[in-house]
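Colleague: Have a look at this prediction, sequence included:
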Amino acid sequence: MPYEPGTDWQYDVPINGSKRLPPDSGYAEALRNQGYSFEVAVADLIDNSLDADASQVVVHFLRDDDRLLSLLIVDNGRGMNDLGLDSAMTVGRRREYGDHALGMYGTGLKAASLSHADALTVVSTTKTSRAAGRQMTSTSLADGYRCDTVTPDYAQTLLDRYDGIIEWQGTVVRWDRVRSFETVEVSQTDRFLSEAIQKLETHLGLYLHRFLDRGEVRIDIAVENVHTRELLDSIEVEPLDPFNYKISGKKGYPRTFSAPVEGVGDVELTAHIWPPKSPRAEYKLIGPLAERQGFYFYRNDRLVQAGGWNGQRGAAEGHLNLARIAVDLPPHSNQVFSLTVKKEGINATQAFARGIEKAVDAHGHTFRAYLEDAEAVYREGSSRAEVKRKPVIPPGKGLDPKVKRVIREELPEKPGEEPIAIAWVALPEDRFFDLDRENRVIQLNKSHRDIFTMGQRGSSNDAPVAKTLLYLMLEELFGFTRWEKKRSDQIDYWNAILLAAVSAQRERLAH
C-alpha cells in the first residue's frame, strides 16, 4: 500500500527499523577543541565541586625550578565511588541534575580538561568507599573512548597528599601534559604563572561571587615546588560582586523592573547605576568596561554571563558603561533562554528583547528611562576633571593578594612589564633589603623576618605592611634604564635607617 501523508505531514515520516551509531573516534578531536579559556575550564570543574557540596576547593599548580608541570583541583565534596567515576568519565553520558545543580550538559569535566591537557586523571573517595581513580588521555580517547583504571594504591597516595583538605571524602582532578604549560619558555614561566593566576582569581571571584560572599565555599590558588614541597604562593579567592558599590550613581537605584517575556512569564530585572569613575575592583578589574555593561545572568546563583545586551541593543556604547542589570534565570527549562556549554554566555530569543521594551517597575518607570538615567550619570561624570595617576610596575609574588588588588584599583599599571616580586633571602648584616633589578625582586634580609612574624613560621605573603611600604618606595627604581650613583647612595641610607628601626623594635620586644 503506497504511503499517504496524514494531516501532520511535516512530522509524518515513515520508518522501518533503527540502528545504534556510536560516535566516531574523530569526535574526540572536536571534544578537545571546544574553545575553553583556561580560567573558564577551571571554573567548570569547580562547578562540579560545588554540586558535590564542597566547602573547600584548592586549585594547585605544581612546578619545578623552571617549568609548570601539572594542575590539580582538590575538593572536600561528597566524592565518587567506582560507579560514579565511570559515569563521570563517560563521554556523552548525561546524568540527572537537581533543580539547584550548576552542571547541565554532562560534558564539562571531559571537554574542559581535555581542551587544555592531554591527560585527565580523577581520583576520589566517599565515606563508604575506598579510593578509586580513572584516567583518560588524548590517545585513549581516540582509541574508542577508552578509560583506564588507576591503581588503588596510587589513588590513596594522591588523596593522602591532600589530607589537610580531604579527610573522609573528596576528589582530586589532575591535568598532566598541559599544552599551554609545555609551550612556555623557561624564562617566561614566572610571568605566565602570574598572569594565569590573576586571570583565574578574577574569573572565579566574579562568576562564583555569590557563593564566596555567603561563605559557602573557600577557594584557594596555590603554587608548590614538587621537589622541595615548598609552598611558593597561596591566594584565597575573594568575591568580585559586579554590583558592589558603596553609593549608587543615582538616587532611587537599584530598581526592579518586570519584563513580560512570552514563553516564560514575568522576568525580574534589577537595574543598577554605578557611580562614575569608581576605582573599585568590581568595576574596573573584571574586564573592558564596554563589555561589562548590560545584563548579568545568574543560574542557580552562579553567574553565567557578565555583560552584554542580548539583542536588546546593538553594539556596546561607552555612555552606558555604568549600566548593569542582574537577571536570575527561570528555574525551569524554556525556549527563550539557553546556556552555552562553557557557561559564559546566554542565548536569548527575540522574545526577551520584546519583553525588555515593555518592562516597568512598581512605580511605572520604564526600562528605557533607566537607560537614559544611566547615560546622564555617565555624561555628567565624564565632564568632571580627573587627576591622572602615574602608572606603576605591578606587584607580583610575595605581596598579599588583598594589597595587590587595591594597588590595581588605585594605580594604573604599566603595560607589558614583569611584576616586582618580594622575597626573603640571605643578605649581609648591613643590609635590610636589596634590589635584584635584573630579575625584578625586592630582597629582604631573612635574618630580620622574625620581627614581622612574631616568631611564627612565615608564609610567602607575610609582613604585608613592611612589604607594601617597600614596594611603594622602590617601585620606580625598577623602571630606570640608567643606574646613577645617587640611586645607590639612596639605597644605602635607606638601609641604615631601616636597620636602626629594626634594632629599636628588637629592644622593645626584649622588654
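Modeller: Everything's here; your move.
Colleague: contacts, neighbours, all on C-alpha from now
Modeller: OK.
Colleague: Next, count neighbours for the closest residue in space to residue 298 that isn't next to it in sequence.
Modeller: Once its chain neighbours are removed from consideration, residue 298 has its nearest residue in residue 328; the separation is 4.8 Å (CA to CA, 6 or more residues apart in numbering). Around residue 328 sit 17 other residues, with neighbours defined as other CA atoms under 10 Å.
Colleague: quick one, what contacts residue 328?
Modeller: Under the criterion of CA atoms under 8 Å, 6 or more residues apart in numbering, the neighbours of residue 328 are 268, 297-301.
Colleague: how much space between it and residue 60?
Modeller: As defined by CA to CA, to the nearest Å, residue 328 lies at a distance of 32 Å from residue 60.
Colleague: one step back: could you report the separation of the residue nearest to residue 298 from residue 270?
Modeller: When distance is defined by CA to CA, residue 328 is 9 Å away from residue 270.
Colleague: do the same with residue 220
Modeller: According to CA to CA, residue 220 and residue 270 sit 31 Å apart.
Colleague: can you check residue 485 too?
Modeller: Taking CA to CA as the measure, residue 485 falls 59 Å from residue 270.
Colleague: Remind me what the helix or strand that contains residue 297 packs against, helices and strands.
Modeller: For residue 297, the host element (DSSP states H and E) is strand 294-299. Counting contacts by 3 or more CA pairs under 8 Å, 6 or more residues apart in numbering; DSSP states H and E, strand 294-299 packs against strand 302-306, strand 323-328.
Colleague: let's bring in a second model and compare:
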Amino acid sequence: MNYNITDTTIAEPCASSMILTFRAIGYNLEAAVADIIDNSISANAKNIWFNSEWQGGNSFITILDDGCGMNHEELVQAMKPGAKNPMDERSEKDLGRFGLGLKTASFSQCKKLIVLSKKAGFAPIYWIWDLNYVNQTNKWELIRYPIPDIFLHALDELKSGTLVIWTDLDRIIPTNTLNSNEIVKGKFLEQMEKVRQHLSMTFHRFIEEKNIKLFCWGHEIKPWNPFLLTEKATQAFPEEHFNEAKMKGYVLPHKCHLTEEIYKTAEGINGWTNQQGFYVYRGKRLILAGDWLGLFRKEEHYKLVRIQIDLPNKLDTDWQIDIKKIDSASTIYMPRTNKKIHS
C-alpha cells in the first residue's frame, strides 16, 4: 500500500472519554501500586518507600524512590500516555512494556496524579494529571499548581529520585468522607495492609537478592517466598527449559515438618489450597501467583505443589502479557496449548 496517495483526516481521541477508558482497565489497588514500583526498579532505585495518610476524603498515597530521577523533558515524556513503543527492544531489567503503567495504574485509583522528580544535577520538577481539569477542558494537558510543602521537600535528602502522589482517591474512598469516619478508615487501613502483603510477595526476589529495599510506613518489608527454600524438607525438582522460559517445581513440607509460625506464613494471603499452582515471574518480578492456568483444578491433595516459571521480557508476545502484566483478573494463553486460559 502506498500511503502517500491516500486521503487522511485527523481522528484524535476525545481526552475526557479516553481518560475514563484508562480508568476502567481494572487494576486493584495492590496491582496498581506494584506497577508504580516497577518504574522505580527500572530507574535503578535501591530504596522505595510506600506510604499512605488517612485524612478522610483528603487522604493520599505516595511512592518515593531514590532512582535516577527525571529532568523536565523526561518527566513530561514519562507522563504522556503511550510514552514508549511496546515493540521497542527492552533491557532485560526493564519491567515495563507499553508506556502506560504509571498513568493507567494511577488513574484507576485516583483523580489527581502528581509526579515530582529530581535528576542529579537538575532542580526538582513536578507536573500533575488532574482528571477534573481534563474533563472540563477536554485537553491532553498536564497542569501545575501549588502542592503541599511536605511533597515539595520529599526529595531534599536524595541526590536523585521520584515521588508519585495519588490524591482525590475516589476509587478507594467515597468522595467527601469525613476524617472521623472510622468504618471507612478501617477499610482503608485493611487495603493498605493488603498492599504491603502483595509487595512482599511480588518483589520477594529483588528483596532477597538485596537489589532493593522496600518500606511500608517506614518499616522495611520482609520478602514472602512461596517455595520455602530455607526449609530442609522442601523437595525441589530439576529445572526444565522451554522456549527461553525456565520451570522448576517444588513440593513444600507437610505441616508436621514446619513450625506453626512458618506454616501460617507459608500459606500466604489466600490459604494453602489457593496458593498451589504456577508462580510466573517476568524479570524476577512475580506477575501471577498460585494458578494452574486452566490445566488443573485446585485440589486439596495438590496444595503443597508450587511451580516457578521464569520468563524473559522478550516472551511478552508469546505469553500475551497485557498492560497490567498478569493479574488475578487477567486472561493469558499458555504457549503451545492454543487454549484460552483465565488466570
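Modeller: Noted; the coordinates are in hand. Treat the numbers as computed from the prediction; the structure is a model and nothing was measured.
Colleague: For the two chains, what TM-score is obtained?
Modeller: Comparison of the two superposed chains (TM-score structural alignment, normalised by the length of the second structure) gives a TM-score of 0.83, and 321 aligned residues with a CA RMSD of 2.9 Å.
Colleague: any idea what the residue nearest to residue 298 of the first structure aligns with in the second structure?
Modeller: Using TM-score structural alignment, the partner of residue 328 of the first structure in the second structure is residue 310.
Colleague: ok, now residue 115 of the first structure?
Modeller: Mapped onto the second structure by TM-score structural alignment, residue 115 of the first structure lines up with residue 108.
Colleague: and the gap between that match and residue 6 of the second structure?
Modeller: When distances are taken as CA to CA, residue 108 of the second structure and residue 6 of the second structure turn out to be 38 Å apart.
Colleague: Residue 147 of the second structure now?
Modeller: Residue 147 of the second structure is 48 Å from residue 6 of the second structure, by CA to CA.
Colleague: for residue 317 of the second structure, same thing?
Modeller: With the distance defined as CA to CA, residue 317 of the second structure ends up 31 Å from residue 6 of the second structure.
Colleague: now residue 332 of the second structure
Modeller: Distance from residue 332 of the second structure to residue 6 of the second structure, by CA to CA: 37 Å.
Colleague: quick one, strands of the stretch 101-250 of the first structure?
Modeller: Per DSSP state E, counting those that start in this stretch, the stretch 101-250 of the first structure has strands spanning 117-126, 129-137, 148-150, 170-178, 218-225, 231-236. These are given in chain order.
Colleague: In CSV: the ones you listed, plus distance to residue 55 of the first structure and mean neighbour count.
Modeller: What follows is those, written out as CSV (distance: least, CA to CA, whole Å; neighbours: other CA atoms under 10 Å):
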stretch, distance to residue 55 of the first structure, mean neighbour count
strand 117-126, 15, 24
strand 129-137, 20, 21
strand 148-150, 26, 16
strand 170-178, 10, 23
strand 218-225, 6, 19
strand 231-236, 13, 18
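Colleague: would you turn those into JSON lines with distance to residue 450 of the first structure?
Modeller: Supplementary listing: the strands of the stretch 101-250 of the first structure in JSON lines, determined by distance: least, CA to CA, whole Å:
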{"stretch": "strand 117-126", "distance to residue 450 of the first structure": "40"}
{"stretch": "strand 129-137", "distance to residue 450 of the first structure": "41"}
{"stretch": "strand 148-150", "distance to residue 450 of the first structure": "45"}
{"stretch": "strand 170-178", "distance to residue 450 of the first structure": "36"}
{"stretch": "strand 218-225", "distance to residue 450 of the first structure": "23"}
{"stretch": "strand 231-236", "distance to residue 450 of the first structure": "19"}
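Colleague: Out of the ones you listed, the one nearest residue 77 of the first structure is which?
Modeller: Nearest to residue 77 of the first structure among these is strand 170-178; the distance by CA to CA comes to 4.8 Å.
Colleague: That closest one corresponds to what range in the second structure?
Modeller: Strand 170-178 of the first structure corresponds to residues 161-169 in the second structure, going by TM-score structural alignment.
Colleague: So what touches the matching stretch?
Modeller: Outside of stretch 161-169 of the second structure, the residues that reach it under the criterion CA under 8 Å, 6+ apart are 40, 45, 57-70, 106, 109-119, 154-155, 175.
Colleague: what's the closest non-adjacent residue to the aligned partner of residue 127 of the first structure in the second structure?
Modeller: Taking TM-score structural alignment for the superposition, residue 127 of the first structure sits opposite residue 120 in the second structure. Once flanking residues are discounted, residue 120 of the second structure sits nearest to residue 160: 5.2 Å by CA to CA, 6+ apart.
Colleague: Dump the helices and strands packed on strand 294-299 of the first structure into TSV; add distance to residue 274 of the first structure as well.
Modeller: As requested, those are arranged in TSV below (distance: least, CA to CA, whole Å):
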stretch	distance to residue 274 of the first structure
strand 302-306	15
strand 323-328	7
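Colleague: I'd say the residue nearest to residue 120 of the second structure and residue 119 touch.
Modeller: Yes: taking CA atoms under 8 Å as the contact criterion, residue 160 of the second structure and residue 119 are neighbours in contact, 4.9 Å apart.
Colleague: Alright, I will stop here.
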